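*Asks:* heads up, no residue letters with this:
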């Protein structure tokens, strides 16, 4: 059955690729954006969350809302003003959509929202399924408020799915570019102790999991959007160096140096979060890139073959 999707954050790194995946399935896609759209296959409608303005025609015929909009947590130091912007960009945006639904007839049945594995905070070596207690730091607070705002859709009888995303491995942007850059120049090094767990996922599996959540009505509640084999920061750095054929000879960058340079933002690379993917696997989702070596080779050497066959092209 064809779907009609309203996507927030549709021009972001994930949003652009998710848009193409949805269109390739024959689904109709609308974007909500602050500026006119340029994609010929997408209907773009304007909104301004800060001014509480939205073109409600964006919801015409829509049955599924995918909520990716939110200020980049890694862009700029976390001043109090920046913290408020990060939270409000996520919570006020979905609230604006819900308030619009209250005041008009609609066909929306499902809301699928991004969240983050920052929900769990710094948890050392504890394996974290979805029912684990939340953390207490800023990132955990962002995720808590974000998910709480999304859960308000339950009062409309909507199916709500929240996907707690780990570090997305994508050659074109995000964390991988920042980690791999120094490695390519031969100056890469683990961060802090290097023992902290870093939940990761290949960008293709991110896209596929969103599409899976759209297509399967049984997907509701919280799901960790991470690969099934977690790694430490040191293991990730070493794997990148191995795939890129670069040496790692520098000592780890001390935690105190990162704290001095980044302030509270250092939690993004120093927190240890070992996250379980068991729930989404039990729900039937199949990862294209379940292991780190497959993911990195798929990004940097997609034509390489393994005993099991060729890697999936991304």
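*Replies:* Perfect, I can see it now. What you see is a predicted model, and the numbers here were worked out from it, not measured in a lab.
*Asks:* Please make it C-alpha for all contacts and neighbour counts, starting now.
*Replies:* Will do.
*Asks:* how about the helices in the stretch 201-314 of the chain?
*Replies:* For the stretch 201-314 of the chain, applying DSSP state H, counting those that start in this stretch gives helices covering 203-215, 233-244, 255-262, 267-270, 278-282, 292-300.
*Asks:* Outside of the shortest one itself, list whatever touches it.
*Replies:* Contacting residues not belonging to helix 267-270 are listed as 191, 192, 196, 255 [CA atoms under 8 Å, 6 or more residues apart in numbering].
*Asks:* burial count for the third one?
*Replies:* Under the neighbour criterion other CA atoms under 10 Å, residue 196 is assigned a count of 24.
*Asks:* follow-up on the earlier one: which one of the contacts of helix 267-270 is nearest residue 221?
*Replies:* residue 196 (27.2 Å; CA to CA).
*Asks:* want to compare, so here's the second one:
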């Protein structure tokens, strides 16, 4: 199977490309920086196509003859404070790249049979304690609108007879990357504390829900979406057991300090939302609010999670193979 992957050098994309290769397929990775990627020993067995998915270009010709397309492109939500320009990049990078992928599929003489389209659980917007399955409606905040437009941009392949699966990805847990890249240094420096979930000026108790997933399970769900002909429409890419922020923070603190201090202190309150807003800007709302999302479709399709529980997922990230040490 030849799988064309946009965003193939990112946190999820390069792991998916490696999985495709291990299964005997050929990952075809689109990137603006192919020369640098070819020097990366972990990616030297991939095929690369030079190009920018947010603009039209000859890269689209590489889609012709591929069996599947996975579209993972999107400007980082947490990379910088949100300004009008940054919000435009967050939206346009997703919508324009998806528009161009659909155009490439449409123009292909031998079209791929499936498009696996990335999205995010931000689609639902903050919904307090409501349990959210794939049928739940979209929210109205900035990220919800972006996710809705992102998904809608991929709908053009439906009329082409191409199967479309949309994976709404939660908070991805991976060593030294993604959300944990930002959180780990903070939890090593001081006691664990909850973040957000209360009023703007009251101490945070972390009551909002976090829908998380181990990176290996994200890859597993994407792989299932590629191969399972029944994988159509939205699929929540989250673990089956979401937790409140306070419980996530306590579990993270415990696993980080497990080799050193089993008695590690966890404080039941954290900084008020107003302080986070001052430090992070508008993006703080993503941290202080949450969604209680469950992977109903993944379960119906028979996906078996490697890491259904948070504690074992964090231990795999920070204490691989039973290791008792962490770079301090």
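*Replies:* Right, received. Where do you want to start? Computed from a prediction, not measured in an experiment: that's the story for all the values here.
*Asks:* follow-up on the earlier one: max pairwise distance over the contacts of helix 267-270 of the first structure: which two?
*Replies:* 196 and 255 (11.2 Å).
*Asks:* got TSV for the helices of the stretch 201-314 of the first structure, with mean neighbour count and distance to residue 59 of the first structure too?
*Replies:* As requested, the helices of the stretch 201-314 of the first structure are arranged in TSV below (neighbours: other CA atoms under 10 Å; distance: least, CA to CA, whole Å):
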stretch	mean neighbour count	distance to residue 59 of the first structure
helix 203-215	20	17
helix 233-244	19	42
helix 255-262	14	40
helix 267-270	18	35
helix 278-282	15	29
helix 292-300	20	36
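*Asks:* Would you reformat the ones you listed as CSV and include distance to residue 227 of the first structure?
*Replies:* What follows is these, written out as CSV (distance: least, CA to CA, whole Å):
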stretch, distance to residue 227 of the first structure
helix 203-215, 8
helix 233-244, 13
helix 255-262, 26
helix 267-270, 18
helix 278-282, 10
helix 292-300, 8
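*Asks:* Mind checking which residue lies nearest the centre of the second structure?
*Replies:* Central residue of the second structure (CA atoms, centre = their mean): residue 169, 4.4 Å from the mean position.
*Asks:* So what does residue 321 of the second structure match up with in the first structure?
*Replies:* In the first structure, the residue matched to residue 321 of the second structure (TM-score structural alignment) is residue 303.
*Asks:* count of neighbours near its match?
*Replies:* 13.
*Asks:* which bit of the first structure covers the top helix by length along the second structure?
*Replies:* The longest helix of the second structure (DSSP state H) is helix 84-107. Counting by TM-score structural alignment, helix 84-107 of the second structure pairs with residues 80-103 of the first structure.
*Asks:* quick one on the thing from earlier: return the residue of the first structure aligned against the residue nearest to the centre of the second structure.
*Replies:* Matched to the first structure by TM-score structural alignment, residue 169 of the second structure sits across from residue 165.
*Asks:* now residue 10 of the second structure
*Replies:* In the first structure, the residue paired with residue 10 of the second structure is residue 12, using TM-score structural alignment.
*Asks:* Over to residue 150 of the second structure?
*Replies:* Residue 150 of the second structure maps onto residue 146 in the first structure, by TM-score structural alignment.
*Asks:* OK, contacts around the nearest residue to its match once chain neighbours are set aside?
*Replies:* What sits nearest to residue 146 of the first structure in space, not counting adjacent residues and going by CA to CA, 6 or more residues apart in numbering, is residue 91, at 5.3 Å. Shown in contact with residue 91 of the first structure (CA under 8 Å, 6+ apart): 145, 146, 149, 150.
*Asks:* And for the alignment partner in the first structure of residue 44 of the second structure, the neighbour number?
*Replies:* Under the alignment (TM-score structural alignment), residue 44 of the second structure pairs with residue 40 of the first structure. As a burial measure, residue 40 of the first structure scores 7 neighbours (other CA under 10 Å).
*Asks:* which residues touch residue 40 of the first structure?
*Replies:* Contacts of residue 40 of the first structure (CA under 8 Å, 6+ apart): none.
*Asks:* So it: helix, strand or coil?
*Replies:* Of the three states, residue 40 of the first structure takes coil under DSSP: H, G, I helix; E, B strand; the rest coil.
*Asks:* so how far is residue 177 of the first structure from it?
*Replies:* 29 Å (CA to CA, to the nearest Å).
*Asks:* Over to residue 169 of the first structure?
*Replies:* 8 Å.
*Asks:* What sits closest to residue 56 of the second structure if chain neighbours are left out?
*Replies:* Leaving aside its chain neighbours, residue 56 of the second structure sits nearest to residue 100 (6.5 Å; criterion: CA to CA, 6+ apart).
*Asks:* who touches that neighbour in this structure?
*Replies:* Listed by CA under 8 Å, 6+ apart, the contact partners of residue 100 of the second structure are 53, 54, 55, 56, 60.
*Asks:* lining up these with the first structure, which overlap?
*Replies:* Retained in the first structure: 53, 56, out of those (criterion both residues aligned by TM-score structural alignment, their matches' CA atoms under 8 Å).
*Asks:* Which of the contacts of residue 100 of the second structure are buried, as a ChimeraX select command?
*Replies:* A single ChimeraX command selects the buried members of the contacts of residue 100 of the second structure (16 or more other CA atoms under 10 Å):
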select :53,54,56,60
